[in-house]
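> sequence first, predicted model second:
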Amino acid sequence: MNFELLILGTGSATPTLEHNPSAYLLTLDNEHFLIDCGEGTQFRLLEHKVRSHRIRHIFISHLHGDHYFGLIGLISSWNLNQRKEDLTIYGPKELAEILTIQFKHSQTYLHFKVNFVATDTTVASRIVETPLITVETIPLVHRIDCCGFLFRTKENKRKLLADKLPENFPVPFLKMLKDGLDVQDPLTGQVYKNEAYTVSGGQSKSFAYCSDTAFHEAIIPQLQNVGNIFHEATFTDSELKRAITTNHSTARQAATIAHKAKAGQLIIGHYSSRYKTLDNHLSEAKEVFENTFLATEGATFKLL
């Protein structure tokens, strides 16, 4: 299973020469999930040669511009390029109104279907379920309604041990074994134990995206034992008061969430433009949670 995160942009508020506005591409095998879509995201996708038809889901955490101002441009370009694949956008209910107005007054008529799913930022709820993955919202605390997203892959079907199976074993029995079931031959009564003829197809993996948020320990139970967490770390300890007043987090606070959730690894980002170096972000986070990494544009993380 290929499960990885590409950092397209991890700045906050305003773009800088070092960082682009928020945008992250989560890949599960051949399917892409775009998480937030700050200004210029379509250029980042072109730079990384991302095949747009593989992006069927876009998740917008909240309506501060650095997280969604790139959306209308991206959709418009896909339309000009004759996209045909359906697209589903998940985000605050007001986003549907914003997009409708923009398309109306620009006289943009889409050649592909866009579905919209409004997110409830007050409760954790499942918004996606496919044969490969589920996605839940994570209620966050920010100056406007905001939620994160928790992605969990489903365990692969069990793999058959072909050399141990009888010749001409019936196809329906093979399917039952791959589904984790024991099989009993109705003619002979012989039982084929699943564990004797299959091995695990691979464990589930998980990724939590915690966008703009104040330090909010209430999310820890939902994140318990998550393999990978991205958590905003707009500030360092020196700006703790500013973090509190703006409903953002420090690197140390992000690490505290990961530590208490017993996460596998932590990726921090969404840096304030005031910082010219990120050394303090990393060192302060590592004091609490050693397996911490800095999100930087163009970096790809293999998710645990």
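Happy to help now that I have it. Residues are numbered from 1 along each chain as shown.
> CA atoms for contacts and neighbours, from now on please.
Fine.
> and D120, how many neighbours does it have?
Using other C-alpha atoms under 10 Å, D120 is surrounded by 18 other residues.
> mind listing what the residue nearest to it when sequence neighbours are not counted touches?
Closest residue to D120 apart from its sequence neighbours, by C-alpha to C-alpha, 6 or more residues apart in numbering: P92 at 7.3 Å. Residues counted as contacts of P92 (C-alpha atoms under 8 Å, 6 or more residues apart in numbering) are 60-63, 118-121, 145-146.
> need those in a markdown table (columns: distance to S249 and secondary structure).
As requested, the contacts of P92 are exported to a markdown table (distance: C-alpha to C-alpha, whole Å; DSSP: H, G, I helix; E, B strand; the rest coil):
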| residue | distance to S249 | secondary structure |
| --- | --- | --- |
| I60 | 19 | coil |
| S61 | 16 | coil |
| H62 | 16 | coil |
| L63 | 18 | coil |
| A118 | 26 | strand |
| T119 | 22 | coil |
| D120 | 22 | coil |
| T121 | 18 | coil |
| D145 | 16 | coil |
| C146 | 14 | coil |
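> biggest separation within the residues you listed, which pair?
Greatest spatial distance in those: L63 and D120, 13.4 Å, computed using C-alpha to C-alpha.
> now do the strands in the stretch 1-150 of the chain.
For the stretch 1-150 of the chain, applying DSSP state E, counting those that start in this stretch gives strands covering 3-9, 23-28, 31-37, 55-59, 87-91, 114-118, 126-129, 133-139, 147-153.
> I meant the stretch 151-300 of the chain, not that one.
Here the stretch 151-300 of the chain has its strands, by DSSP E, counting those that start in this stretch, at 159-160, 183-184, 191-192, 198-199, 206-210, 228-232, 265-269, 292-294, 300-302.
> what segments of the stretch 201-304 of the chain are helices?
Applying DSSP state H, counting those that start in this stretch to the stretch 201-304 of the chain gives helices spanning 220-223, 240-246, 251-261, 279-286.
> and of the strands of the stretch 151-300 of the chain, who's closest to E4?
Comparing these against E4 with C-alpha to C-alpha, the closest turns out to be strand 300-302 (4.6 Å).
> give me the contact list for the closest one.
In this structure, residues lying in contact with strand 300-302 by C-alpha under 8 Å, 6+ apart are 2-7.
> putting a second one here so we can go through both:
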Amino acid sequence: MAFQLKILGANSATPAYGRHQSSQLLNLENHFMLIDCGEGAQMQLLKYKAKVSRINHIFISHLHGDHVFGLIGLLNTLNLTGRTEDLYIYGPYQLSEMVTVQMRATHANLKFKIHFSVTDHLQSQVLYENPLFTVHSLPLDHGIACSGFLFREKEKPRRIDKEKLKPDISVADILDLKEGKNLYDADGSLRYANEALTLPPKKSRSYAYCSDTRYQEKLIEYIEGVDLLYHEATFMHDEAKKANERYHSTTIEAATIAKKANVTHLIIGHYSSRYKTLKPLLEEAKMVFPNTSLALEGEDYFIDDK
């Protein structure tokens, strides 16, 4: 099943050099979730032929414009194109007020209901859960209320080894086997050990999104061992002082977090508009964490379950 991240925008502050502001689309087991919604996000969704109508959850890290100015336009478009299904939006406490005021001022009578959930930027919390995965918030250090997001699959059922399946195995037996149970006869004697008929479950995958934040090692406990980490790297490391003053991170700092957290793959983004070319940022991060990629618009990043 799919675990696919598409980058819609990865620039900071303002659009520059053809780069748009922060926004990502995550497809997790055919649940489509938008992460941040910078200006132009809906145009990027159209450009890359994303199924906008299937987005039911939107996660906003904080209320700086480069992460949220595209939201009102997207909501209006969803309304104009006939959406009636409820929409769930997660973000700082002022987000609902911002949306409500603009919808009222523009006389946009939404035909669908929005459920707002307030994120607590001081601690991790469960924002959403279904039988397949959970979404937790991550406390970030950005000077204003700002949260990252951790998407983690739940433990998967064991797999039936079809080559070893016995003719006397019923559908109920199969369900028990997937739950890791042994099979017993009516008198209580062991009929089949679970391990004799099943294979280990497929890998449970994870993705952590750390938008605007200063370097902070307390993140490590939350993102330890994730398969894919997006961490902002607004500046190269020669601007470390400026990064700290502006509550941002450098390439080296992002890579250091990835290394200390033992993640599998790092994606850096939220590039300052001072950088026309991004290759030097990638090269610098790779000095610390070799398995680093740039967040490039239109690129897909897949997490395998093997």
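Nice, thanks for sending it over. Note that this is a predicted model, so its numbers are computed, not measured.
> how about the strands of the stretch 1-150 of the first structure, which one is nearest L266 of the first structure?
With C-alpha to C-alpha, the closest approach to L266 of the first structure among the strands of the stretch 1-150 of the first structure belongs to strand 3-9: 12.2 Å.
> gap between the residue of the second structure most remote from its centre and E217 of the second structure?
Largest separation from the mean C-alpha position in the second structure: D187, at 49.2 Å (C-alpha atoms, centre = their mean). Distance of D187 of the second structure to E217 of the second structure, computed by C-alpha to C-alpha, to the nearest Å: 56 Å.
> now do Q4 of the second structure
Q4 of the second structure is 27 Å from E217 of the second structure, by C-alpha to C-alpha.
> who's more crowded, the two?
Between Q4 of the second structure and E217, counted using other C-alpha under 10 Å, Q4 has the larger neighbour count: 18 against 13.
> map H53 of the first structure onto the second structure.
Alignment note (TM-score structural alignment): H53 of the first structure maps to S53 of the second structure.
> what sits against that match?
The contact partners of S53 of the second structure, taken as C-alpha under 8 Å, 6+ apart, are 78, 83.
> hmm, 10 Å instead?
Contact analysis of S53 of the second structure by C-alpha atoms under 10 Å, 6 or more residues apart in numbering lists 32, 78, 81-85.
> swap in S211 of the first structure?
With C-alpha under 10 Å, 6+ apart, S211 of the first structure has these contacts: 22, 35-36, 60-62, 67, 138, 140-142, 146-149, 230-233, 248-249, 269-270.
> of those, buried ones?
Buried members of those, scored by 16 or more other C-alpha atoms under 10 Å, are 22, 35-36, 60-62, 67, 138, 140-142, 146-149, 230-233, 248-249, 269-270.
> still on that earlier bit, and the strands of the stretch 1-150 of the first structure as a markdown table, adding distance to R242 of the first structure?
Formatted as a markdown table, the strands of the stretch 1-150 of the first structure follow (distance: least, C-alpha to C-alpha, whole Å):
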| stretch | distance to R242 of the first structure |
| --- | --- |
| strand 3-9 | 22 |
| strand 23-28 | 24 |
| strand 31-37 | 24 |
| strand 55-59 | 27 |
| strand 87-91 | 27 |
| strand 114-118 | 31 |
| strand 126-129 | 33 |
| strand 133-139 | 22 |
| strand 147-153 | 21 |
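> which one of these lies nearest to A285 of the first structure?
A285 of the first structure sits nearest to strand 3-9 of all these, at 19.1 Å, using C-alpha to C-alpha.
> pull up the aligned stretch in the second structure for the closest one.
Strand 3-9 of the first structure corresponds to residues 3-9 of the second structure when matched by TM-score structural alignment.
> mean per-residue distance, the matching stretch to the first structure?
Compared with the first structure after fitting, stretch 3-9 of the second structure deviates on average by 0.7 Å (mean C-alpha distance after the TM-score superposition for the first structure).
> what about that stretch, distance to the chain center?
Centroid separation for stretch 3-9 of the second structure versus its chain: 9 Å, with C-alpha atoms, centre = their mean, to the nearest Å.
> what's the most buried one of the strands of the stretch 151-300 of the first structure?
strand 228-232 (a mean of 26; mean count of other C-alpha atoms under 10 Å).
> now for that one, which elements pack on it?
Counting contacts by 3 or more C-alpha pairs under 10 Å, 6 or more residues apart in numbering; DSSP states H and E, strand 228-232 of the first structure packs against strand 147-153, strand 206-210, helix 251-261, strand 265-269, strand 292-294.
> would you list those in a markdown table and tack on distance to D182 of the first structure?
Formatted as a markdown table, those follow (distance: least, C-alpha to C-alpha, whole Å):
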| stretch | distance to D182 of the first structure |
| --- | --- |
| strand 147-153 | 24 |
| strand 206-210 | 28 |
| helix 251-261 | 36 |
| strand 265-269 | 36 |
| strand 292-294 | 42 |
